[in-house]
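# sequence isn't available, so here's the structure alone:
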């Protein structure tokens, strides 16, 4: 592995890390934020549900930006936006806290869409530089790099959740500074992304040298497989953001201290790395991914059933099961965006649709869970709602895993497809 390849992988790791630190740090410090600003449940929804809504609303901008700039250039802008929005959260002002969170979420929205596209163009660049057009090799590289990206994304929220509370205590209650300090790794990621773009340009890479234009919106909206991928992406995101937003709170309300509750989310996120790393490689080797899609839903079913049982002494096990499911689901959803697309252009279009519609659906998760808890004053009905949602997720995944493609250029595609 040469130095350029290593640097590309490091950049992908730092990029993925910056996409969930915002959510994990907010979740761990929700009680402190609410107490300091005397914020009610509706106001707190701006910090738990508002950013997820922004993910859906702003994801559609990715296609427009890609028609005007390189993938890596757009991502540098996204990371700068995330860093600025994250940093200003240290200012002791509720409007600034909310505005910074939403601004950072806007950057994350576009970056989320471009994640699968970045993976694809890097793999294509490797193929061009290595003069290798073997589809099997490209598919394995696609699966490996997708696994690395999704593993880091999955772990980052848990890292922020687990570290934020002890760090705030070490700073003598300076939790506002902790919220702002999470901008530092994002700044580093932006610098690396800028260097990666420059490195590719100097090498004369055609994989990333120009803008990636997406197809018109009507084409992807008419594709059944695109809708299946979108539904799978949406429901798994609904699960993930509901857990990020409320899992520590559920256990704090059951008497678990703040640090231990935050560490449960850390355990969930770190465990998700296992399936995030392995599922894409398995998926790219299978002719169909339907059975795999159903399989990655099963740990979530078991984990939610455990949380519902109120057997709190087994809370760590339930978190581990939820993590195994979450990592597998997110990594498979991102892999399917490439496997079901004929070209990088089609992958950008499919990713934009899946994450625009998917994150709007995902916003319903934290919102419904919070609203149901407010009405019933119990968490069991909210967890039951999530458990029921695993059924449509499994069905959508089974349909998305069929051997079908979105895009008009399938027969001529010589790049990464994987199945």
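Received, thanks. Small disclaimer: the values here were computed from a predicted structure and weren't measured.
# only C-alpha atoms for contact and neighbour calcs from this point on.
Will do.
# who's in contact with the residue sitting nearest the centre point of the chain?
Geometric centre of the chain, nearest residue: residue 153, 5.6 Å, by C-alpha atoms, centre = their mean. Neighbouring residues of residue 153 by C-alpha atoms under 8 Å, 6 or more residues apart in numbering: 16, 17, 18, 19, 20.
# ok, residue 96 next?
By C-alpha under 8 Å, 6+ apart, the neighbours of residue 96 are 88, 89.
# residue 172: neighbour count?
Counted by other C-alpha atoms under 10 Å, the residues lying close to residue 172 total 9.
# checking it next. Helix, strand or coil?
coil (DSSP: H, G, I helix; E, B strand; the rest coil).
# looking at this, the residue nearest to the centre of the chain is in a helix?
Yes. Looking at residue 153 with three-state DSSP, it is inside a helix.
# once you drop chain neighbours, what's closest to residue 14?
residue 189 (5.0 Å; C-alpha to C-alpha, 6 or more residues apart in numbering).
# structure B:
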């Protein structure tokens, strides 16, 4: 085999491994909301307990994202990803146990693994696919959305088809996670000769003084606030207007499926323009229409609002991920900015599902929760415009200015 052929084969294996990671970063979360009522009934959890369950993964995203940096420095990028996938598999298997502590602990372990994987993937893309950032990011997030939609759509059928009930709907996703472990194994062998990436001492901390890093971070956090708010409570909102739980779960799945075109196209458009401000106007405006419709007239045309929200949110998340890569000057900056954006950003996003749950508990209706979600698009747009400017940050330059 020639060196050129071998190189292409390694690239293909790496892309398959990256997509294998993507396939396992959302089912642990999207499989929960369609069966929340069944979980609450089986385990005696009230509204607060279920809100906490829905919020655990996002809290883990905020708290555990920085842990990926020392892990990667200690063992290397490829072994770190392997350990994370093993951790994810263990957390999902733990949710097969019929007990609330196991459910909460398994969700926390899985959420922690996802948090660390979220940070490392942009570094892989920046390092190994520097000339295909838009394409690889689009494929990565499209795979992520397909897996998310599948998990949301089949949770209720899995629950009904198995004697394990809701545990089958959640624990089933350990199977593709274990598959992801085996798919990533070749990368550990190929990465043996590679040195771990280093953030050159304090790269994460330097982001605190950088306005561009904050703009990317807040856009990441605020768009995630909306995404996880919808993800956690959309089935319940739809059920409140007379839609059956199974159909509500299917509609959540559909909202993710219709996002696929915008998910794939957005990164490709983002890398073509000199900056991304026009794209930012389009995606936030589209999302605003969907949020406003679900707030003001949810029962008038729920499918329309679901499709519009799916398309809008389907563009915002890949745009946020692409901005992390585009605004970073290299793979080390991408990893540091990714960790910073996801640590702070996901701390902000916790307000989404938790705040919506609290507002609903206080009012007994869902429109205040959706009005709150709609209002968050104002700062989302403001920070997004700043993050969309054609600038890059480098750790060396930041070192000189600190």
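Happy to help now that I have it. Please read all numbers here as calculations on a predicted model, not as lab measurements.
# highest neighbour count among the contacts of residue 153 of structure 1?
residue 18 (27 neighbours).
# residue in structure 2 matching that residue?
Aligned counterpart of residue 18 of structure 1 in structure 2: residue 24 (TM-score structural alignment).
# so how far is residue 305 of structure 2 from that match?
27 Å (C-alpha to C-alpha, to the nearest Å).
# check residue 104 of structure 2 too.
From residue 104 of structure 2 to residue 305 of structure 2 the distance is 32 Å (C-alpha to C-alpha).
# re earlier: the residue lying closest to the match of residue 18 of structure 1 once chain neighbours are set aside: how many residues sit nearby?
Nearest non-adjacent residue to residue 24 of structure 2, counting by C-alpha to C-alpha, 6+ apart: residue 177, 5.8 Å away. If you count neighbours by other C-alpha under 10 Å, residue 177 of structure 2 ends up with 26.
# okay, and residue 177 of structure 2 sits in which element?
Using DSSP states H and E, residue 177 of structure 2 sits within helix 174-190.
# counterpart of the residue nearest to residue 14 of structure 1 in structure 2?
With TM-score structural alignment as the criterion, residue 189 of structure 1 pairs with residue 180.
# ok, its match - how many residues close by?
Neighbours of residue 180 of structure 2 (other C-alpha under 10 Å): 25.
# do residue 76 of structure 2 as well
Residue 76 of structure 2 has 21 nearby residues by other C-alpha under 10 Å.
# so it versus residue 340 of structure 2, what's the distance?
Taking C-alpha to C-alpha, one finds residue 76 of structure 2 at 19 Å from residue 340 of structure 2.
# over to residue 281 of structure 2?
Counting by C-alpha to C-alpha, the gap from residue 281 of structure 2 to residue 340 of structure 2 is 24 Å.
# what's the answer for residue 53 of structure 2, then?
For residue 53 of structure 2 relative to residue 340 of structure 2 (C-alpha to C-alpha), the value is 24 Å.
# who touches residue 23 of structure 1 in this structure?
So residue 23 of structure 1 contacts 48, 157, 244, 245 (C-alpha under 8 Å, 6+ apart).
# aligned to residue 240 of structure 1, what sits in structure 2?
Mapped onto structure 2 by TM-score structural alignment, residue 240 of structure 1 lines up with residue 227.
# ranges for the helices of the stretch 51-200 of structure 2?
68-75, 77-94, 100-128, 133-161, 166-171, 174-190 (DSSP state H, counting those that start in this stretch).
# the third one maps to which residues in structure 1?
If I follow you right, that is helix 100-128 of structure 2. Going by TM-score structural alignment: helix 100-128 of structure 2 matches residues 94-122.
# buried ones in the matching stretch?
94, 97-122 (16 or more other C-alpha atoms under 10 Å).
# next, the mean deviation of that stretch compared to structure 2.
For stretch 94-122 of structure 1, the mean deviation from structure 2 after alignment is 1.0 Å (mean C-alpha distance after the TM-score superposition for structure 1).
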